[in-house]
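S.K.: The amino acid sequence is not available; the structure is as follows:
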């Protein structure tokens, strides 16, 4: 009988949208290869008797699955990767004032999604006029109301709390998250997995030498009202701007075709930019313009062009014709990898200690 314990990346709790997990999959895959020389397997469902990495986002049904598998198989390990910020008794509530001006449209859009009407419409209605009306009068005006939906974040937090007793450990991915989670998790059960390159090699992607940069500015991510406003200002300057949440093959193609990649906050009250987005773009050897981290500087922000909301348009215009963007991107990638070597080695040691003590 094979008693080997394998490592699995679980994606079934993210429903029809697992592509949003792609960057975290590669981060953990690289961590395992670098630290243990072990592969990371994938599974839609939790795998009994093995070590499961799962990105936090649970509905009641998945909470029940977690409870059942841990009760039936105590040797099953579950490591929960916490990507959101714990604020008060919910996720991502940085201010009680909602920044969006058109609350009626946001509420309507939320209801349409929660009741499944939008999903049914996409599936059963071929009439493009209905889709065009939704896009014109709701979607294009408010973007994604995902970050504004306080009810969604509260429910997601509650399901996380219900699942918490069954996790072997919770991993945050940013030092800025740690204080919030320490209010509900013992320090011995909480670890921050640094988002850094888990490789000493600086491979040169063919995309960095691509001369067909037909996209001026690229933003990949959820299109919130705040982000849409910034992107529209850039488009009004006659720049070719591409934005959206794309499947990996499109995302990688767009990145390779872009002169500059952007990193934008979800809204004006959000204190942080996405470390994971910066990491991904730096490892692609791209020149990045990023909004500033409010309370501290991240490792990644040292290797990008940091801007404020007030000067993001002017800086983009200044840099768009810079003939050295490709060379700068490659140089920043090399410096990023070299500067994080000590962190990599420490993480490797900490991870090995965790495996020996927790993964049995």
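M.R.: Looks like it arrived, so ask away. Predicted model, so just to flag it, every value in this text is computed and none were measured. Numbering: from 1, shown residues only.
S.K.: okay, CA-based contacts and neighbour counts for the rest of this
M.R.: Noted.
S.K.: What about residue 62, how many residues nearby?
M.R.: Using other C-alpha atoms under 10 Å, residue 62 is surrounded by 18 other residues.
S.K.: Could you measure from it over to residue 182?
M.R.: 24 Å (C-alpha to C-alpha, to the nearest Å).
S.K.: who's in contact with residue 242?
M.R.: Residue 242 is in contact with 215, 217-219, counting by C-alpha atoms under 8 Å, 6 or more residues apart in numbering.
S.K.: Please apply the same query to residue 254.
M.R.: 215, 218.
S.K.: Surely residue 8 touches residue 29?
M.R.: No. In this structure, residue 8 is not within contact of residue 29 by C-alpha atoms under 8 Å, at 9.7 Å.
S.K.: Below is an additional structure, to be compared with the one above:
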């Protein structure tokens, strides 16, 4: 019995020492530079948001935040790297609806379970796409497009930045909500897809507002509907999907910061507080609004629950689209 008591006391002492050591590390955090892994190529919305976040985060934490682009497999290479990193708060992930939810349905063999292997720290921004049509088409409203697609199933074609991207899945959501069938023309990137829509080789596509605004103003494209929950300041006259009669067609992408599971609570809390300040800062809000991105305002457990609830929703959208990636 005495031996058992000694073992019990030793185990309790070890646990106490471990807890105190963890608390001490959290109090000292961060003591050196952090790495923010962006699982996409340089340039583009994700990279630009990440670099803005890194600069602001470095100012608050007092340590450099290095952005590391690790593209591949629709973001899963970078996500896996962070999931397997040491859970000490020094390796962060810029995650999205793709890396944390949609990819679980897009790929046959995902080597991590993002909601379990990556802990949500704080949300960043939500972003919707806008449905545009070449100005030479007869589509002046979403109703025109839906009517044409119903009359000629499969005859209307739409471009996307690639199978499984938000620009593809938004179209899949519309087809399901409106009961129509259109032909998908996937491209390797949003740029080539938009170029062919502008050239009239493809009729429509869902694209990001900052990419199409100038072409809408120039009269080369028509904006038919916004795939988000709100109208956009840059396009105040363009209705949302709900306003156009198809509330179930809304689909917004989102982003946030994640760390490896097992990262100490105190470290997560410190990061969450800093990121919350950044996403609500007037200059950041203004910069993001200019590209039609808006802060979500979800921290730690709130954001974790949000991500877990998004997984089945995005899986359903992927199944509707029929998209599969190798």
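M.R.: Received, thanks. The model shown is predicted, which means the values in this text are computed figures rather than measured ones.
S.K.: Can you pull the TM-score for these?
M.R.: Laid over one another, the chains give 0.33 as their TM-score (TM-score structural alignment, normalised by the length of structure 2), with 168 aligned residues with a C-alpha RMSD of 6.1 Å.
S.K.: what about residue 8 and residue 29 of structure 1, which has more around it?
M.R.: Set residue 8 of structure 1 next to residue 29 and count neighbours by other C-alpha under 10 Å: residue 8 wins out with 24 against 20.
S.K.: How is that one assigned, secondary-structure-wise?
M.R.: Assigned with DSSP: H, G, I helix; E, B strand; the rest coil, residue 8 of structure 1 falls in the strand class.
S.K.: which of the residues in the helix or strand hosting residue 155 of structure 1 are buried?
M.R.: Using DSSP states H and E, the element containing residue 155 of structure 1 is helix 150-163. Under the neighbour-count criterion of 16 or more other C-alpha atoms under 10 Å, helix 150-163 of structure 1 has 150, 153-160, 163 buried.
S.K.: do stretch 272-281 of structure 2 as well
M.R.: By neighbour count on 16+ other C-alpha under 10 Å, the buried set for stretch 272-281 of structure 2 is 272-276, 278-280.
S.K.: From these, pick the one nearest residue 145 of structure 2.
M.R.: Closest approach to residue 145 of structure 2 among those (C-alpha to C-alpha): residue 279, at 36.7 Å.
S.K.: excluding its backbone neighbours, what's nearest that closest one?
M.R.: Using C-alpha to C-alpha, 6 or more residues apart in numbering and skipping residues adjacent in sequence, the residue nearest residue 279 of structure 2 is residue 295, 6.0 Å away.
S.K.: Then residue 124 of structure 2?
M.R.: residue 256 (4.5 Å).
S.K.: wait, isn't that neighbour in contact with residue 119?
M.R.: No. With contacts counted by C-alpha under 8 Å, residue 256 of structure 2 stays clear of residue 119, the gap being 10.6 Å.
S.K.: Mutual contacts of these two, please.
M.R.: Shared contacts of residue 256 of structure 2 and residue 119 (C-alpha under 8 Å, 6+ apart): none.
S.K.: and the lengthiest helix in structure 1, what other elements does it pack with?
M.R.: Across structure 1, the longest stretch assigned as helix under DSSP state H is helix 341-358. Where contact means 3 or more C-alpha pairs under 8 Å, 6 or more residues apart in numbering; DSSP states H and E, helix 341-358 of structure 1 is packed against helix 22-35.
S.K.: how much space between residue 305 of structure 1 and residue 219 of structure 1?
M.R.: With the distance defined as C-alpha to C-alpha, residue 305 of structure 1 ends up 15 Å from residue 219 of structure 1.
S.K.: Look at these two and report which has more neighbours.
M.R.: Taking other C-alpha under 10 Å, residue 305 of structure 1 and residue 219 do not tie; residue 219 has more neighbours (23 against 17).
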